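Q: sharing a sequence plus its predicted fold:
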Amino acid sequence: MCKPLSEMSLEELWQLFPIKLTEHQDCWNDWYQQEAEFLRSFLPPSSKIHHIGSTSFNGIRAKPIIDLLVESDLSDFSSIKKLLLDNGYICMAENTRRIDFNKGYTPDGFAKKVFHLHLRGFGDNDELYFRDYLNEYPETAKEYEKLKLSLWKPFEHNRDGYTEAKSDFVGEYTRKAILKYGGRYDGAL
């Protein structure tokens, strides 16, 4: 019998859930749409749901995990956390301004559909700018894919290292995108 995820060390979790990059799948957008519709059925109506991360970029390899950004009022975080936990999500990290959740992680490994949900206050959404920039500039998206492929095997069982190794690239192009797109995603409206 497998140990519950809550009792596993970070190293055990990284072994069970290695980084795996796959070819872009057309179904990823459908999976996002289905999950967003499910989330809208119980989240506060003012919440905004976005598809972010590499599965939202056109045509590059990605971990087959759908990243969702949910923007909401900070005062709703406690009730939203309870709603997400009641609807199949696991809280992975939390502070006063951000809460991260996963869905589709099992003691036997990944489920067919896996989601990372990032709960943030309105306007804490730099990932949207990065997404838009990489979709507008496919050559930059291919550079990002090349970087990810170079990091895959060295960091296959170290998600924190993998994320950190990409941070300069992500930061550079996020800054460029924010300059280019101005306040496209400012505020709650």
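A: Arrived safely. Numbers count the residues shown, from 1 in each chain.
Q: going by C-alpha atoms from here, please, whenever you check contacts or count neighbours.
A: Will do.
Q: can you give me how far the biggest helix by length in the chain is from the chain middle?
A: For the chain, the helix with the greatest residue count under DSSP state H is helix 159-181. For helix 159-181, the separation from the chain centroid amounts to 14 Å (computed by Cα atoms, centre = their mean, to the nearest Å).
Q: run through who's touching it.
A: For helix 159-181, the external contacting residues (Cα atoms under 8 Å, 6 or more residues apart in numbering) are 14, 18-19, 126-127, 129-130, 132-133, 144, 147-148, 151-152, 155-156.
Q: okay, now the one to match up with it:
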Amino acid sequence: MMTHDPVELVPYDPQWPETFRRIRDRLLVLLPQARSIDHIGSTSISGMSAKPLIDIDIVLPGLGHIEGATDVLLAEGYEPRGNRYDAEVWAFLSRGSVPRERVYLCPLGNGTHRNRLAFRDYLIAHPQAAADYAALKRRLAAEFRMDGDRYTAHKREFVDTIVARALTGDD
């Protein structure tokens, strides 16, 4: 499914961490069973240009909690976006909030969640890798301006390399 929204990168907004905290606090009230609610993606990396979209992983105690949490998110007006990248991770997109929120439900111990945290933390700790990623994103956003799926797909090799480095402890 090709998305027709243009790939829009904006400069880092110093309000993003506070926006995340506000969203997290609201989600914790709605989903008190959550083991953690983590800010992931480019908006979680200080100085990184990003799509104006706060990405959030909600870690639930297990797969048995996904259905109930899904019902809560749907009642709050989140749109289901399926599980395109990982059979055990479900995505939801907020309607009407600025910036938009993309929320993922993950069971405890999920590999995709572990990899996202590893990637985020590695880029925060390695400014040159973060600069390389920012440059790659700018180039891809120009090349695939009207094709968000290909934009994302072409970041995969860089992301996988960083995740492998982060998980093996290589600098």
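A: Arrived safely, thanks for sending. Note that this is a predicted model, so its numbers are computed, not measured.
Q: coming back round to it: pull out the buried residues from the longest helix of structure 1.
A: Along helix 159-181 of structure 1, these residues count as buried under the neighbour rule (16 or more other Cα atoms under 10 Å): R159, Y162, V170, Y173, T174, A177, I178.
Q: which SS class is the residue nearest the centre of structure 2?
A: Nearest residue to the geometric centre of structure 2 (Cα atoms, centre = their mean): D55, 3.4 Å. Assigned with DSSP: H, G, I helix; E, B strand; the rest coil, D55 of structure 2 falls in the strand class.
Q: Q15 of structure 2 corresponds to which position in structure 1?
A: Aligned counterpart of Q15 of structure 2 in structure 1: C27 (TM-score structural alignment).
Q: tell me how many other residues crowd its match.
A: For C27 of structure 1, the tally of surrounding residues (other Cα atoms under 10 Å) stands at 10.
Q: residue in structure 1 paired with R100 of structure 2?
A: Matched to structure 1 by TM-score structural alignment, R100 of structure 2 sits across from V114.
Q: can you get me a residue count around its match?
A: Neighbourhood size, V114 of structure 1 [other Cα under 10 Å]: 16.
Q: with H126 of structure 2 instead?
A: Around H126 of structure 2 sit 12 other residues, with neighbours defined as other Cα under 10 Å.
Q: so how far is Q15 of structure 1 from whatever residue of structure 1 lines up with it?
A: Taking TM-score structural alignment for the superposition, H126 of structure 2 sits opposite Y137 in structure 1. Distance, Y137 of structure 1 to Q15 of structure 1, by Cα to Cα, to the nearest Å: 34 Å.
Q: which one of the contacts of helix 159-181 of structure 1 sits closest to I60 of structure 1?
A: Using Cα to Cα, Y144 comes nearest to I60 of structure 1 of the contacts of helix 159-181 of structure 1, at 8.5 Å.
Q: surely A93 of structure 1 touches H116?
A: No - assessed by Cα atoms under 8 Å, A93 of structure 1 is found out of contact with H116, at 11.3 Å.
Q: shared neighbours, those two?
A: In terms of Cα under 8 Å, 6+ apart, A93 of structure 1 and H116 are both contacted by the residues D100, F101.
Q: structure 1: which residue goes with S44 of structure 2?
A: Using TM-score structural alignment, S44 of structure 2 pairs with S56 in structure 1.
Q: my read: that match touches N29, true?
A: Yes - using Cα under 8 Å, S56 of structure 1 and N29 qualify as a contacting pair, with a distance of 7.1 Å.
Q: among those two, which residue is more densely surrounded?
A: The residue with more neighbours, out of S56 of structure 1 and N29, is S56; 23 against 15, by other Cα under 10 Å.
Q: count the neighbours of the counterpart of D57 of structure 2 in structure 1 for me.
A: Alignment note (TM-score structural alignment): D57 of structure 2 maps to L69 of structure 1. Neighbour count for L69 of structure 1, taken as other Cα under 10 Å: 22.
Q: how close does L69 of structure 1 get to S46 of structure 1?
A: Per Cα to Cα, L69 of structure 1 is found 14 Å from S46 of structure 1.
Q: how about the strands of structure 1, start to end?
A: For structure 1, applying DSSP state E gives strands covering 48-52, 66-72, 90-94, 98-106, 109-121.
Q: residues in contact with whatever residue of structure 2 lines up with A93 of structure 1?
A: In structure 2, the residue equivalent to A93 of structure 1 is G82, according to TM-score structural alignment. Counting by Cα under 8 Å, 6+ apart, G82 of structure 2 touches W90, A91, F92.
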